[in-house]
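Engineer: Quick one: sequence and predicted model below, then my questions.
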Amino acid sequence: MSPRPPLAPPRTQRTVLRVVAAVLLLVLMFSLVGPVLAVRLQAQGHSAAAIGFVLMLPFATVACALPLLPRFFARFGLGPMLRAGLALETLATGLYLLSPDFRWVCAAGVLCGLGAAAAWNGTEALIAHHAPPAARGRWTGLYQTALGGALALGPFLPGLLGLGTQGALGLALAGQMGAVLICLGPAVDALEAGPPGAPAHGSGWALRQRPGLVWCALVGGVFEAGLAALSAAQGAALGWTLGAATALAGVLGMGSFLLQYPAGHAADRFGARPLLAGAAALLLLATLPLALGAPAEPWLWPAVAAWGGVGGALYTLTMIRTAQAFARQSALAGTAAVIGGYTVGGAVGPLISGSLLDRAGLPGLASGLCLLALSVAVLAWRERPAAAGDGPAG
């Protein structure tokens, strides 16, 4: 049988958008499942630590799987691996639905993480490789905005639709099965995320090539994902009402949601590298008053908005820069390394930030965050300029 001919670029882009729609549907259902699981486990009498362990399992599995994924993509193909990732997440939700047993729930969490890693890495690599160079920032920013919207909407669905625990999990299962069906067909199988014949490197190789980009993603993970719950806890520690304290986390999330597309649009015009330095400077300016002992009220509010919005933009800008840096190679290794950095930042952020808060209070935490922002500014200016022909968003 003769090999399948490559897809024409317009058709390829339509197929990429089809995959993106499937992954957004998957993420919407994923964000629904977590809170529902937490409520069910609490009703079964499990401790808060046990619930936290279950909710952490998918993210820990993502971090462990990412270094291996680029070689699996090279061995089995990007399209089949993406579909396998969607199927694994669907299987995990089926296990959540069928068995309340804690051991099966933990096993499903690992399957969910494996599937999420493949879907996350594959989709980011597709956008990095197939977005038109002149619109790479807008494609990435729009995808990150849609992703944030899906993550924010999912937890509201059970209440909006009047669903119980089983009904909500059934809805999630149906939605994820739909995502798998969207990705069936030879057009998805033909997708690639690198030039023909590009070597299959792992994320460790990409880390050695561009350690500064991975560090920028890690810092973005600390600010955007790692400080969400901690900001609410800090508000409560200051004696604020529950509504005001939790609103801090909402301000952080809203900032993250609103700034992704503007950051991508600006990257198309000015390049991602100077914007990374500018984002770091904004984080520094927003956090410095708290480090110098300014009162939490009102300074914590604009600082938290910057942590979410500008911190989230660090990840978006880093992914745009990664797409340019690896434009002549497979994007899978570069995106895997950046996703890994962001995941580690989101995981260790609460631990380190919480320790700083305990030992040195809010000024100590703010001082540590200022140092992180300063490191991004230095690394952004030391980043190697892009090669000619790799597009403006770099």
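Structural biologist: Nice, thanks for sending it over.
Engineer: make it CA atoms for all contacts and neighbour counts henceforth
Structural biologist: Noted.
Engineer: Distance from the chain centre to the host helix or strand of Leu288, please.
Structural biologist: Element membership for Leu288, per DSSP states H and E: helix 272-291. The chain centroid and the centroid of helix 272-291 are separated by 20 Å under C-alpha atoms, centre = their mean, to the nearest Å.
Engineer: So what touches it?
Structural biologist: 266-267, 296, 299-300, 302-303, 306-307, 310-311, 313-314, 317-318, 320-321, 362-367, 369-370, 373-374, 376-378, 380-381, 383, 393-394 (C-alpha atoms under 8 Å, 6 or more residues apart in numbering).
Engineer: And that helix, what's buried?
Structural biologist: 272-284, 286-291 (16 or more other C-alpha atoms under 10 Å).
Engineer: Please flag which of the contacts of helix 272-291 sit within helices.
Structural biologist: If you go by DSSP state H, the contacts of helix 272-291 have 266-267, 296, 299-300, 302-303, 306-307, 310-311, 313-314, 317-318, 320-321, 362-367, 369-370, 373-374, 376-378, 380-381 in helices.
Engineer: Name the nearest residue to Gly194, sequence neighbours excluded.
Structural biologist: Ser330 (4.0 Å; C-alpha to C-alpha, 6 or more residues apart in numbering).
Engineer: take a look at this one as well, against the first:
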Amino acid sequence: MPLQEERIPLAALAGIIATVTVFAVAQGLTYPLLSFILERQGTTPGLIGLSAAMTPLGFIISAPLVPAMALRLGGARLAILCSSMAAVALIAIGWTQEVWAWMPLRFLLGFFANPLYVISETWLISITPAARRGRIMGLYSSIVSGGFAIGPLSLGLVGTQGWPPFMIGITAFLFCGLTVLAVVPRLPKMPHEGEPTSVAGFFKLAPLLLFAVFSAAAFEQTVLSMFAVYGAAYGSGEERIASLITCFIAGNAVLQILLGRLAEQVGSGRTMLFCVLAALAGCLLLPLVFNSWLIWPLVVVWGGVSFGIYTQSLIQLAERFTGHALIAGNAAFAFVWGIGGIVGSPATGLTMQLIGHEGLPWSLGLLCCVLAVFLIAARVDKAS
């Protein structure tokens, strides 16, 4: 392959990653911030959970609309519009401070956030050479995960009272739009080749790939929301549990580049299967090592390989699809990520209620088992 085909437009790459990372910081901040405020107001846990579910619901509802909007408005215009509207939604949230008013506003926040992820990942796949795709998609996943982690940490600097924490999120949303505006001339156009494909149509093209994304979302959201309950059953204090969750997120962020490089060496299919089996091993080991020092390296690796399933899914999307199907695929990813985020925690919580706290690793382990069986069956079918 000629050298010029291997060149990466660094300005566009930096602009795309910076845009979605800052957006992730803002989103990572809003979840704990709004929960803290509602808890101070005496809101019931069930209502706090329902309020939080509005954002992934916005992801789900907006996903089928993104391909048509991106092709009609153009990726850059849609990204700038969504960044601006997300800032307006967060201003309204900070202004109202009332749980029922927050329901539609948090829905709108998810509705406007989702297109930015779809567009950014489509841009990133479009400009990334195949030979370096694993590393760059791993870098993207790592930085975005870091952005989500920085959001909650920023609350330690400004607190959760008044407008200061809201201003961080609002500024981040607006900065996204300005970043896109600054790199517009260097951004690729939305791909137009191929037959128009809807999100529903993409489900027929890659059902296993979408199930992998669903599994990654359900796994991550379940650990983040239910690990405190699991740890409390072992008598762990809040500080230790919070530190373990931080290590889980850190592994999520740190290991994606390594997993992306591995995908370049042995293939994204094999690497995804490795991630699934490693996540399953983590589920089996969790009860055995929870009260020992081994829990710390375990949750780091557990976080990395569980989110690695999503990173490998992105790489496979780039390998298999172009044009309209690529945009529809990214939108379908966002749709099933929202479904996984909504379904995973309640299903695991019900299991824990029925069989006890070990329902957490059992539920996640069963999910990994099902995905592993499907992946192995697909490889056998392809080989035959």
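Structural biologist: Sure thing, it's come through. Since the model is a prediction, treat every value here as computed from it, not as a measurement.
Engineer: re the thing from before, of the contacts of helix 272-291 of the first structure, buried ones?
Structural biologist: Buried among the contacts of helix 272-291 of the first structure by 16+ other C-alpha under 10 Å: 266-267, 296, 300, 302-303, 306-307, 310-311, 313-314, 317-318, 320-321, 362-367, 369-370, 373-374, 376-377, 380, 383, 393-394.
Engineer: Quick one: map Ser99 of the first structure onto the second structure.
Structural biologist: Under the alignment (TM-score structural alignment), Ser99 of the first structure maps onto Thr96 of the second structure.
Engineer: next one: Ala272 of the first structure
Structural biologist: So Ala272 of the first structure corresponds to Ser268, using TM-score structural alignment.
Engineer: For Leu314 of the second structure, see how far away that match is.
Structural biologist: Ser268 of the second structure sits 9 Å away from Leu314 of the second structure, going by C-alpha to C-alpha, to the nearest Å.
Engineer: List the contacts of the residue mapped onto Gly85 of the first structure from the second structure.
Structural biologist: Counting by TM-score structural alignment, Gly85 of the first structure lines up with Cys82 in the second structure. By C-alpha under 8 Å, 6+ apart, Cys82 of the second structure lies in contact with 112-113, 115-116.
Engineer: Quick check: Cys82 of the second structure vs Ala68 of the second structure, distance?
Structural biologist: From Cys82 of the second structure to Ala68 of the second structure the distance is 15 Å (C-alpha to C-alpha).
Engineer: would you list every one of the helices in the stretch 1-150 of the first structure?
Structural biologist: With DSSP state H, counting those that start in this stretch as the criterion, the stretch 1-150 of the first structure has helices at 9-43, 48-65, 69-76, 78-98, 102-130, 136-153.
Engineer: and the fourth one, how far from the chain's centre?
Structural biologist: So the one you mean is helix 78-98 of the first structure. On C-alpha atoms, centre = their mean, the centre of helix 78-98 of the first structure falls 18 Å from the chain's centre.
Engineer: The second one too?
Structural biologist: Helix 48-65 of the first structure has its average C-alpha position 15 Å from the chain's average C-alpha position, going by C-alpha atoms, centre = their mean.
Engineer: Please tell me how far Met254 of the first structure sits from Gly235 of the first structure.
Structural biologist: 17 Å.
Engineer: Have a look at those two and say which one is more surrounded.
Structural biologist: Between Met254 of the first structure and Gly235, counted using other C-alpha atoms under 10 Å, the more crowded position is Gly235 (23 against 17).
Engineer: got the contact list for the alignment partner in the second structure of the more buried one?
Structural biologist: Using TM-score structural alignment as the criterion, Gly235 of the first structure maps onto Gly231 of the second structure. Listed by C-alpha under 8 Å, 6+ apart, the contact partners of Gly231 of the second structure are 237, 241.
Engineer: any idea of the angle the helix or strand Gly231 of the second structure falls within forms with helix 45-62?
Structural biologist: Element membership for Gly231 of the second structure (DSSP H and E) is helix 207-233. Helix 207-233 of the second structure runs at 170 degrees relative to helix 45-62, counting by axes from the mean of the first three to the mean of the last three C-alpha atoms, to 10 degrees.
Engineer: rewinding a little: let me know which of the helices of the stretch 1-150 of the first structure is the nearest to Leu184 of the first structure.
Structural biologist: Comparing these against Leu184 of the first structure with C-alpha to C-alpha, the closest turns out to be helix 78-98 (7.6 Å).
Engineer: mean offset of the closest one relative to the second structure (after superposition)
Structural biologist: With mean C-alpha distance after the TM-score superposition for the first structure, helix 78-98 of the first structure departs from the second structure by a mean of 1.6 Å once superposed.
Engineer: can you tell me which residues contact Asn114 of the second structure?
Structural biologist: Applying C-alpha under 8 Å, 6+ apart, the residues near Asn114 of the second structure are 58-59, 62-63, 334.
Engineer: For Arg72 of the second structure, the count of nearby residues, please.
Structural biologist: Counted with other C-alpha under 10 Å, Arg72 of the second structure comes out at 12.
Engineer: Which residue in the first structure aligns with it?
Structural biologist: Match for Arg72 of the second structure (TM-score structural alignment): Arg75.
Engineer: centre of the chain versus stretch 356-367 of the first structure, how much separation?
Structural biologist: With C-alpha atoms, centre = their mean, you get 26 Å for stretch 356-367 of the first structure.
Engineer: what's the answer for stretch 167-176 of the second structure, then?
Structural biologist: Going by C-alpha atoms, centre = their mean, where stretch 167-176 of the second structure is centred and where its chain is centred differ by 19 Å.
Engineer: Outside of that stretch itself, list whatever touches it.
Structural biologist: Here stretch 167-176 of the second structure has contacts from 18-20, 22-23, 25-27, 29-30, 80, 83-84, 86-88, 90-91, using C-alpha under 8 Å, 6+ apart.
Engineer: Buried residues of that stretch, list them for me.
Structural biologist: Buried, per 16+ other C-alpha under 10 Å, within stretch 167-176 of the second structure: 167-170, 172-176.
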